[in-house]
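Undergrad: What follows is a predicted protein model with its sequence.
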Amino acid sequence: MASVWKRHPRYSILLVVLLLATCFVLVPSGPHEPPFKHMSFDDTTPDIKQRFALSEAFYEKALADRAALLKRFGPRPEDVETFPDHDKPYTIWNFFPAAFNCPYEVRHLGTLADGGKWVCGLSRLEQEPDCIVYSFGTICLSYVYLIARLTGTVLTGISGDSTFEAELLQNTKHCKVWGYDFSVKGFTNDIPENERWRTNFHAYGLAGKDRPATTNDPAMYSLQTLMAMNGHDHIDLLKIDIEGWEFETLEGLIEPYLLSGEPLPFAQLQLEIHVWDMPFASFLKWWEMLEAAGLRPFWTEPNLVYVDYAKATPSLTEYSFINIKGDNVVTRPARSHRLPPPPPRHPHGP
């Protein structure tokens, strides 16, 4: 073999050049740290606080990207169109990606059509002894209602859907569901009879402020009032689909908590947003209120059923949020349970 190199020295030179080139490509020129570490959900990242810290770093990057996109197409929020013409390659939803990572598994519950929702860490709810779920706009298929309203069609009957609630009950041991929807009389037959004892239904509406029922309008209650009526101090999962009233309702719900500094009383929020012709600046202000309260989106998908039926822009979009503030079933470490509330004070005590 050595004789080959002696007879053909150019082979030796070529080999040396190739080795040097390989080393130049593979060996870094200096210390290099990636901007973010890869998220891992196995035993190498056991600390839930570490997972949240990593996700928050990702989310900070998304906020910077939003500012850059706003500068490009604004620069003022008032200059940004919700759904611009074809000369501007964006929609409002590009400014608000679901950039936070659920620290557990993400699972879809309910029908794959309109009515299903994406949930963070259903495994955390499976054995939770005092699991509480609130579901607003529980029954009606929203796109049917919306198309009827937009076209002036008179509905003779609405096909209902309770598959989300049914699948949640079937996959948890102790969860109880409180459903509220003034447009129907109760849950559908999607929920089997042997699970009905874990459901409660009232024909109330959700609003920012309480309003008694009138001849033409149903009773409306704030979330705080309903929780007090039910004797609840927490909600593990809150689902809201109230056909455009989510802006006023969540503003009335969240503002007191922002003022007091207390965390929101729910661990995660499954929300359908009906932006329609809302100005971008107004939506941005509302969304930043959600972020200030500790809500982080981990999943989103447009309601394409509505787009198909209405032949319209994707004005309806599903978002799933987790609440990163306070002690709740998502933020506390696995295999630990909620701290019991302090005992009530005696009325004549100190």
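TA: Received the coordinates, thanks.

Undergrad: C-alpha only now, for contacts and for neighbours.
TA: Noted.

Undergrad: which stretches of this structure form strands?
TA: Remark: strands assigned in the chain by DSSP state E are 106-109, 117-120, 132-136, 176-180, 199-202, 205-206, 220-221, 237-240, 268-274, 295-302, 316-323.

Undergrad: this is the other structure I want to compare:
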Amino acid sequence: MSTSSISPKVQLAVIVLLSILLIWTYKSCSPLPVSQSTVPALVNSLLNISLNDTNCQLSLVESDGYFCELDSAWIERKHVYSSQDKENMKKRPDTIYFVSTWEPNFHCSHARRMGIMGDGGKWVCDVYRLRSSDDCLIYSAGSSGDFAFEIEMKKFVPNCEIHTFDKNLYVCPTNVCTFHQVIFGDGIQPDGSKSWTSIIQELKHTNRFIEILKIDIEGGEYAFFPILLNSNKNLLPRQILIEVHPTNVTLVHAFFERLRTNNYVIFSKENNLYAGPYFFEFAFLKLNPSFFNQSHNNNTHK
């Protein structure tokens, strides 16, 4: 069992008991006298340390309620992000484009790969946190009839409602997801497509929060994501799990910079060797604007 699963009160009790035992041992063995007031003073000090260690207000605010961890650890996350963001913004050229640019700048302690191994599976940031949600909503687009991701997600977080979209007609496994035959676009291009906002409105999800968007639309991301990211900010998903396809370098940079501007961090990156050396799976997590402070202004090269 990890220490994170033990309640702060239990941890505190253990610390206090061990401290009293240590002081008693010291009194028994030490030739120097120990004042009776030393014990309560030390215990109070330990109490204050323990209570301070449970403070996670900063991470709660800056992750929009997704993380609760020590302020000191969260501040270190911000330093790591700023350092890697600076490197990412150098946009180094490379024959295999993604090898030397757009590296993860955030790390989820309990990221979990959901779905099949290899092509089709996706890394999800701390998916166990969704178990406590009473209104968990997940979108999966462009899976071409492969429901392995949806099946595993439903097993792991049965409280989540999953909607699957594809341009072709498929049938979701029973009690796993709801299928919609839809082409993602702007409502005009591609022909017969629907925009992100119109899809959410038709499903009556405008007042709900989308936790995850898993999407693989075979290069269509470069046309679709500007539309998605220009929609109402309340409609943006917390996590975006996507396969990014090779294309014009300018379009690739614009894709990542749009996500960056909309407060997404990169928490996972892996090469999809099934598709070839130029295809990469990325996973993004949306944080509160306050997480970034001045790092974006400092790291952006104009």
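TA: Perfect, I can see it now. These numbers come from a predicted model, not from an experiment.

Undergrad: about what we covered before: any chance of JSON lines for the strands of the first structure, columns distance to Ala57 of the first structure?
TA: What follows is these, written out as JSON lines (distance: least, Cα to Cα, whole Å):
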{"stretch": "strand 106-109", "distance to Ala57 of the first structure": "20"}
{"stretch": "strand 117-120", "distance to Ala57 of the first structure": "19"}
{"stretch": "strand 132-136", "distance to Ala57 of the first structure": "29"}
{"stretch": "strand 176-180", "distance to Ala57 of the first structure": "34"}
{"stretch": "strand 199-202", "distance to Ala57 of the first structure": "39"}
{"stretch": "strand 205-206", "distance to Ala57 of the first structure": "34"}
{"stretch": "strand 220-221", "distance to Ala57 of the first structure": "37"}
{"stretch": "strand 237-240", "distance to Ala57 of the first structure": "25"}
{"stretch": "strand 268-274", "distance to Ala57 of the first structure": "20"}
{"stretch": "strand 295-302", "distance to Ala57 of the first structure": "12"}
{"stretch": "strand 316-323", "distance to Ala57 of the first structure": "15"}
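
Undergrad: which one of those lies closest to Ala68 of the first structure?
TA: The closest of the strands of the first structure to Ala68 of the first structure is strand 295-302. By Cα to Cα, the value is 19.5 Å.

Undergrad: Residues touching the closest one, excluding its own?
TA: By Cα atoms under 8 Å, 6 or more residues apart in numbering, the surrounding residues in contact with strand 295-302 of the first structure are 97-102, 118, 290, 314-324.

Undergrad: thinking again about what came up before, turn the strands of the first structure into a markdown table, including mean neighbour count.
TA: Shown next, in a markdown table, are these (neighbours: other Cα atoms under 10 Å):
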| stretch | mean neighbour count |
| --- | --- |
| strand 106-109 | 16 |
| strand 117-120 | 24 |
| strand 132-136 | 21 |
| strand 176-180 | 22 |
| strand 199-202 | 16 |
| strand 205-206 | 24 |
| strand 220-221 | 20 |
| strand 237-240 | 22 |
| strand 268-274 | 23 |
| strand 295-302 | 21 |
| strand 316-323 | 23 |
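
Undergrad: closest to Thr249 of the first structure out of these?
TA: Among those, the nearest to Thr249 of the first structure by Cα to Cα is strand 205-206 (7.0 Å).

Undergrad: Test my guess that Phe225 of the second structure contacts Phe255.
TA: Yes: counting by Cα atoms under 8 Å, Phe225 of the second structure touches Phe255, with 7.4 Å between them.

Undergrad: Which parts of the stretch 201-350 of the first structure are helices?
TA: 223-230, 246-260, 280-292, 304-310 (DSSP state H, counting those that start in this stretch).

Undergrad: Among those, which comes closest to Tyr145 of the first structure?
TA: Closest to Tyr145 of the first structure of these is helix 304-310 (Cα to Cα; 10.4 Å).

Undergrad: by contact count, what packs against the closest one?
TA: Counting contacts by 3 or more Cα pairs under 8 Å, 6 or more residues apart in numbering; DSSP states H and E, helix 304-310 of the first structure packs against helix 142-151.

Undergrad: switch the cut-off to 10 Å
TA: Packing partners of helix 304-310 of the first structure (3 or more Cα pairs under 10 Å, 6 or more residues apart in numbering; DSSP states H and E): helix 142-151, strand 316-323.

Undergrad: hmm, back to that, JSON lines for the helices of the stretch 201-350 of the first structure, including mean neighbour count?
TA: Shown next, in JSON lines, are these (neighbours: other Cα under 10 Å):
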{"stretch": "helix 223-230", "mean neighbour count": "14"}
{"stretch": "helix 246-260", "mean neighbour count": "15"}
{"stretch": "helix 280-292", "mean neighbour count": "15"}
{"stretch": "helix 304-310", "mean neighbour count": "16"}
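
Undergrad: Relative to Leu70 of the first structure, which of those helices is closest?
TA: helix 280-292 (10.6 Å).

Undergrad: Now do the closest one against helix 246-260, angle only.
TA: Relative orientation of helix 280-292 of the first structure and helix 246-260, computed by axes from the mean of the first three to the mean of the last three Cα atoms, to 10 degrees: 50 degrees.
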